[in-house]
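Novice: Predicted structure and sequence below. I'll ask about it afterward.
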Amino acid sequence: KDYYKILGISRQATSATIRAAYRKLVRTWHPDRKPDHPKAEEIFLDIVEAYEVLMDEELRELYDQ
C-alpha cells in the first residue's frame, strides 16, 4: 500500500501535514458518515493504518526503505 497516496501527501510531508490530511480524510470516510458506501470501512481503515505508520518515526523510516 502507498500510504502517502492514501493520505494524498508527499514523501516529504511533516507530521503537521500528515495529521491535517488524516483528520480531513477520516471526517470524510468514517463509516458512520458513509453507511451506504460498500468500501467506506476498508478505506477508513487504510487511512488509519497509513496515519499510524507515517506518524511513528521508526515505522516511517522502515516503510520508506
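Specialist: Arrived safely, thanks for sending.

Novice: can we go C-alpha only for contacts and neighbour counts from here?
Specialist: Noted.

Novice: List the buried residues for the stretch of helix or strand residue 61 belongs to?
Specialist: Assigned by DSSP states H and E, residue 61 belongs to helix 57-64. Buried residues in helix 57-64, counting neighbours by 16 or more other CA atoms under 10 Å, are found at residue 60.

Novice: just checking, what packs against that helix?
Specialist: If you count contacts as 3 or more CA pairs under 8 Å, 6 or more residues apart in numbering; DSSP states H and E, helix 57-64 packs onto helix 40-55.

Novice: what about versus this one:
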Amino acid sequence: MADPYSILGVSKGADEKAIKIAYRKLAKELHPDKNKDNPKASDRFSEVTQAYDLLSDAKKRGQYDRG
C-alpha cells in the first residue's frame, strides 16, 4: 500500500478530526454509487477506505509510524 497520509492528503501530524474530514470528502467524491461509469473510482475508493482504516485506529497508526 502507498503512504496512507498521501492517499488521504493529510500530514503525518494530522489529528483524528482532520483525517476523518479528509476521508469523508474523498469518500463522497469517489463512492461507487456516484461513479458507476468510472471503474477506477471504485478502486480508488477502496484504497482511501483502507488508508482511513489504518490511520483511524491509534494502535495501527502507531505501528505504521514506527515502521
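Specialist: Alright, I've got the coordinates. A quick note: this is a predicted structure, and the numbers were derived from the prediction, not measured.

Novice: returning to what we had before: in structure 2, what stretch matches the helix holding residue 61 of structure 1?
Specialist: Aligned using TM-score structural alignment, helix 57-64 of structure 1 spans residues 58-65 in structure 2.

Novice: Report the contact partners of the residue nearest the centre of structure 1.
Specialist: In structure 1, the C-alpha closest to the average C-alpha coordinate belongs to residue 47, at a distance of 3.0 Å (CA atoms, centre = their mean). By CA atoms under 8 Å, 6 or more residues apart in numbering, the contact list for residue 47 of structure 1 reads 3, 6, 7, 22, 25, 26.

Novice: was I right about the last one contacting residue 45?
Specialist: No: using CA atoms under 8 Å, residue 26 of structure 1 is not in contact with residue 45, being 9.2 Å away.

Novice: Turn the contacts of residue 47 of structure 1 into CSV, columns for neighbour count and secondary structure.
Specialist: Shown next, in CSV, are these (neighbours: other CA atoms under 10 Å; DSSP: H, G, I helix; E, B strand; the rest coil):
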residue, neighbour count, secondary structure
3, 22, helix
6, 19, helix
7, 24, helix
22, 22, helix
25, 18, helix
26, 17, helix
